[in-house]
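Enquirer: here is a sequence together with a model predicted from it:
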Amino acid sequence: MSLLKKCVGLDPNFRKPLDIGLIWEGNYWDDQDVHDCCDVDWETCEILVRKISKALLLPTAPTDGSSKENEKVLILLPKIMQLPLTILAAYRAGIMAIVMDPLTFKTSTLQSILLAEQPKFVVTVDAFWQAQELIEVKSTVENLPEMDETQLLVIRHVAPNNGVPPPKRHYPARRPSYRTSLCLRDGKDWEWSTVMAGVTVGEYSKEFEDGWKWDQDDVIMKLVDEEGKIHTVRHGELLEKLDAKKAGLETKIAEKNGPNIENIMVMDAPKDLETLTNFLVPWYMGKTMTLYEGPLSYPDSSRLAQVISKHNVNILLGSGTYSIPNPEYLKFFAVPSLKIIDMPDFPIVSSYFLNFQQ
């Protein structure tokens, strides 16, 4: 079974079309309990993968007559809902994805990647918030001399829509922000929503399996970590890692007497094979994927527990260590839904959650 079908293939007995497949929690949260979030059902996830896949092959991107095997796309996205959808869409289109985290990348590394890989285009955002810091991405990328031959497919993530008057008060960390704007360069930039609105797809059963057929040894992705190291991912090794991770989590679930597991929260952005495996395994198992875009300390150190409690997360999955300045704040929110913490490099976190039995 292909990675695509394992991750977003619809099945009324396993991955019901109207059940929730993806939850995104944004950076903003205030003392009035206002949150920035959304959820997407499986049917919409599947449709979006096909729409994005077609968009990646549109002639809006530069073409030079080369074969599709040589085409690459640079995905420079924070942990927003378009990130997993675009990764799978590139896989479906037969385009090698180069994935970088805009939170940790260095400009010099990005320049080197652009020169070495020469992606047809870059998928990115206008900007994103981390706590009250607004991180401008598009304006940084578009001014690089290495971008002369590369176009941008830009998600309007923070900038307001044109013509909408600004509010009387500015709220730091909240979308939309009138302290930034999305300016599109003619012939160089393409706005995500406009492109997607023009893409049509057929019925699932007729079109789903029309994706690119990867061989086991094909390089399907290159992941760039915070040090600028490139991690090459081959098709077969990713499938092996996903099968092993799935089996390991299923064993842990069985050891807990088989609790009902529906929702897995992923802590890491993909930067190597291990974090990519963690990133995709919720969908590989047919479970809801929950992503949190902001820092764990904003607006205070209880945020992780708040997200888990709000979305009824069952498994917390991470491969690194994380900064939570006042971890005792995690007890501000009960997390009865949380059954498993799979964070081997950060075991101490389990002792801070209220009502969690390791």
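Expert: Done, it's in. Residues are numbered from 1 along each chain as shown.

Enquirer: going forward, measure contacts between C-alpha atoms and count neighbours the same way
Expert: Will do.

Enquirer: for residue 129, see how far away residue 38 is.
Expert: 16 Å (C-alpha to C-alpha, to the nearest Å).

Enquirer: enumerate every residue touching residue 280.
Expert: 7, 84, 242 (C-alpha atoms under 8 Å, 6 or more residues apart in numbering).

Enquirer: that older thread, quick one, which of residue 38 and residue 129 is more surrounded?
Expert: residue 129 (24 against 11; other C-alpha atoms under 10 Å).

Enquirer: ok, structure two:
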Amino acid sequence: MQINSFEEYQRNYQLSVDQPEEFWARIADNFLWKKKWDKVLSWNFSEPNIKWFEGAKLNITENCLDRHLAENGDKPAIIWEPNDPQKDSITLSYKILHEQVCRFANVLKKNGVKKGDRVCIYMPMVPELAVAVLACARIGAVHSVVFGGFSAKSIADRINDAQCRLVITADGAFRGNKQIQLKEVIDDALIGCPSVEKVIVLTHTRTPVSMLKGRDIWWEDEIKLVDTNCPAEEMDAEDLLFILYTSGSTGKPKGVVHTVGGYMVYAGYTFSNVFNYQPDEVFFCTADIGWITGHSYIVYGPLSQGATTVIFEGIPTYPDASRMWQVVEKHKVNILYTAPTAIRSLMSFGLQPIEGVDLTSLRVLGSVGEPINEEAWHWFDENIGKSKCPIVDTWWQTETGGIMISPIAFVTPTKPSFATLPLPGIQPVLVDEQGNVIEGNDVSGNLCIKFPWPGMLRTTYGDHERCKQTYFSTYDNMYFTGDGCLRDVDGYYRITGRVDDVINVSGHRIGTAEVENAINMHAGVVESAVVGFPHDVKGQGIYAFVIFPNAHGDEDLTRKDILQTVTRVIGAIAKPDKILFVSGLPKTRSGKIMRRILRKIAEGDTTNLGDITTLLDPAVVDEIIEKAKK
């Protein structure tokens, strides 16, 4: 299953294009199936209707846990590193993880959760989060993990959209020097969530919480009432595994749906190959399990391959900027997979935090979430990898389920800031605005994928039409990624950023409409427009242009009020970096806001605004430029 030379990559890639069904059947044979498939693939992008490994029966947790027990039961599956470096880390072997998953799966069943039920998980980065995810999969319940930084309203939207029956949370979470009251946020969210019958609460921060009789129960009490015998539910390959909500270009987040069989095969295959994972290595992905990176490359990908995966509760700069490097040294990490935002943030502290820290265990470095700039690439390569560790600069999305375009460690020659070449099975194309395919090299266009792969989304939960409109209707018979891309003279791909109304902040996609909706909820706001702008650390920041007639009284206080509103409605992750109060927005005569002009102003490029004479009020542009300069 593992590719070990560039010639082997080329052979595999060609086979995956010429005979995709034969190729993926061969990969799938490396996994455990209760019943093999009747058909490898049936697909239609215009519907869209995609099915992989039809008729196959399996349970993903048997692939992540049970099949490793006989030979590797005592091998570390999860190493948990707490937020506080003074506290001890915890290691769970495959045997212990299997027992904990089975026990908690029985807790879910005892509380009425059945195959197909949706479960919302809102937890800190603790081993129990992975246990909860796998316990859902064990019994065929569909998990919907919500990142611990989202607000009560954001959680309520997600719970109601998926009609979740049960919520799993904790009293609180530690993040750096902050404590986050998770249970309190859930209590606020559940005021408007009639579908939720039970809330299971893990004790973690020992924060006092309100426990509602008949609804709220303690994790610790419940696991004492069940045993560890829980046979895995037989699932169809196309049964739902999880829903993960992602921002789009409209205000409402969409629930991306991944199914059991194809997702498992793709996450496992990409993990093994991209990182060149070797037995007994320690893999450290610094993402949160609340994002797709955590699903695929902390939980399912590594565990399906019998790997040792690190779960880190803290942040890279707490208690100081040497923390992440100390975690690498402490656990002798071999593969480090992190985000350009983290790298740029750590770069700003200079080399002093690395001094005296032993990083010699590192063999492979990885980057995820957004394109990595050349300066950060070189810093990572020279100072962390000592110019000996290949950097896999991975491009993929929540919707793709796993890595799509990336170097394969020790196989693909790398090039700073390029995601390089597509993995076997992935057929990228660049198209122009009209959907014409752009052939050859040294070209740029919009990035599409013209053939299905096992890890791709199947639908958006409860709204298949939205899935079709968002991903499959822009260009005929293609999946549209929403990203711009260039292909250089060597055929290497470089992602150039979003081409739709989505901003990539610290590797997390945030829809401009979602932020605008939140700003517009503030009582004094008449209208707002949000765009992305270059940010030294985050890659992209959020710039809000706001019409607020009475802001001149105390602009600073008004800004804080608006930031507070956004935090309440979405979460702190979506707070604008800059808010500029304006008297009007550049609009066409039909009322469309010209975000292209605002983007230029936000970037500080006011010399090339294009034709503004067609605007309803061209003078408003000059006024915005003047205010932005101050």
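Expert: Perfect, thanks for sending it. Bear in mind the structure is a predicted one, so any value in this text is a computation, not a measurement.

Enquirer: got a TM-score for the pair?
Expert: The TM-score (TM-score structural alignment, normalised by the length of the first structure) is 0.80; 314 aligned residues with a C-alpha RMSD of 2.5 Å.

Enquirer: related to what we said a few turns ago, show me the contacts of residue 280 of the first structure that map onto helices.
Expert: Residues of the contacts of residue 280 of the first structure located in helices (DSSP state H): 7, 84, 242.

Enquirer: quick check: closest non-adjacent residue to residue 43 of the second structure.
Expert: residue 50 (4.4 Å; C-alpha to C-alpha, 6 or more residues apart in numbering).

Enquirer: who's in contact with the residue positioned nearest the centre of the first structure?
Expert: In the first structure, the centroid-proximal residue (C-alpha atoms, centre = their mean) is residue 83; its distance is 3.1 Å. Listed by C-alpha under 8 Å, 6+ apart, the contact set of residue 83 of the first structure reads 75, 77.

Enquirer: how about 7 Å then?
Expert: Shown in contact with residue 83 of the first structure (C-alpha atoms under 7 Å, 6 or more residues apart in numbering): residue 77.

Enquirer: looking for the alignment partner of it in the second structure.
Expert: Alignment note: residue 83 of the first structure maps to residue 129 in the second structure; criterion TM-score structural alignment.

Enquirer: same check, this time on residue 313 of the first structure
Expert: Looks like residue 313 of the first structure aligns to residue 333 there (TM-score structural alignment).

Enquirer: what's the first-to-last distance across stretch 581-599 of the second structure?
Expert: 15 Å.

Enquirer: same check, this time on stretch 532-541 of the second structure
Expert: End-to-end for stretch 532-541 of the second structure, by C-alpha to C-alpha: 6 Å.

Enquirer: which strand or helix spans the counterpart of residue 357 of the first structure in the second structure?
Expert: The alignment partner of residue 357 of the first structure in the second structure, by TM-score structural alignment, is residue 388. In the assignment (DSSP states H and E), residue 388 of the second structure maps to no helix and no strand.

Enquirer: any idea what residue 443 of the second structure aligns with in the first structure?
Expert: Counting by TM-score structural alignment, residue 443 of the second structure has no partner.

Enquirer: just residue 367 of the second structure next, same as before
Expert: So, by TM-score structural alignment, residue 367 of the second structure is matched to residue 343.

Enquirer: burial of its match, as a residue count?
Expert: Neighbour tally, residue 343 of the first structure, other C-alpha under 10 Å: 17.

Enquirer: and it, what does it touch?
Expert: 317, 318, 319.

Enquirer: now swap in residue 302 of the first structure and tell me
Expert: So residue 302 of the first structure contacts 329, 330, 332 (C-alpha under 7 Å, 6+ apart).

Enquirer: if I align to the second structure, which of these are still contacts?
Expert: Checked against the second structure using both residues aligned by TM-score structural alignment, their matches' C-alpha atoms under 7 Å, these keep these contacts: 329, 330.

Enquirer: which one of the contacts of residue 302 of the first structure sits in the busiest neighbourhood?
Expert: residue 330 (23 neighbours).

Enquirer: state the distance from whichever residue in the second structure pairs up with that residue to residue 104 of the second structure.
Expert: Residue 330 of the first structure maps onto residue 354 of the second structure when the alignment is built from TM-score structural alignment. Plainly put, residue 354 of the second structure is 40 Å away from residue 104 of the second structure if you go by C-alpha to C-alpha.

Enquirer: also residue 200 of the second structure?
Expert: 11 Å.

Enquirer: who's more crowded, those two?
Expert: residue 104 (26 against 22).

Enquirer: so where in the first structure does the longest helix anywhere in the second structure end up aligned?
Expert: Longest helix in the second structure, counting residues (DSSP H): helix 94-110. Counting by TM-score structural alignment, helix 94-110 of the second structure lines up with residues 42-58 of the first structure.

Enquirer: try stretch 174-186 of the second structure
Expert: Counting by TM-score structural alignment, stretch 174-186 of the second structure sits on residues 129-141 of the first structure.

Enquirer: just the buried residues of the matching stretch, please?
Expert: Judged by neighbour count using 16 or more other C-alpha atoms under 10 Å, the buried positions of stretch 129-141 of the first structure are 129, 130, 131, 134, 135, 136, 137, 138, 141.

Enquirer: quick one: the helices in the first structure?
Expert: Under DSSP H, the first structure gives helices at 3-8, 42-56, 82-93, 107-117, 138-142, 192-197, 204-207, 235-255, 273-284, 303-311.

Enquirer: which one of the ones you listed lies nearest to residue 183 of the first structure?
Expert: helix 138-142 (9.1 Å; C-alpha to C-alpha).
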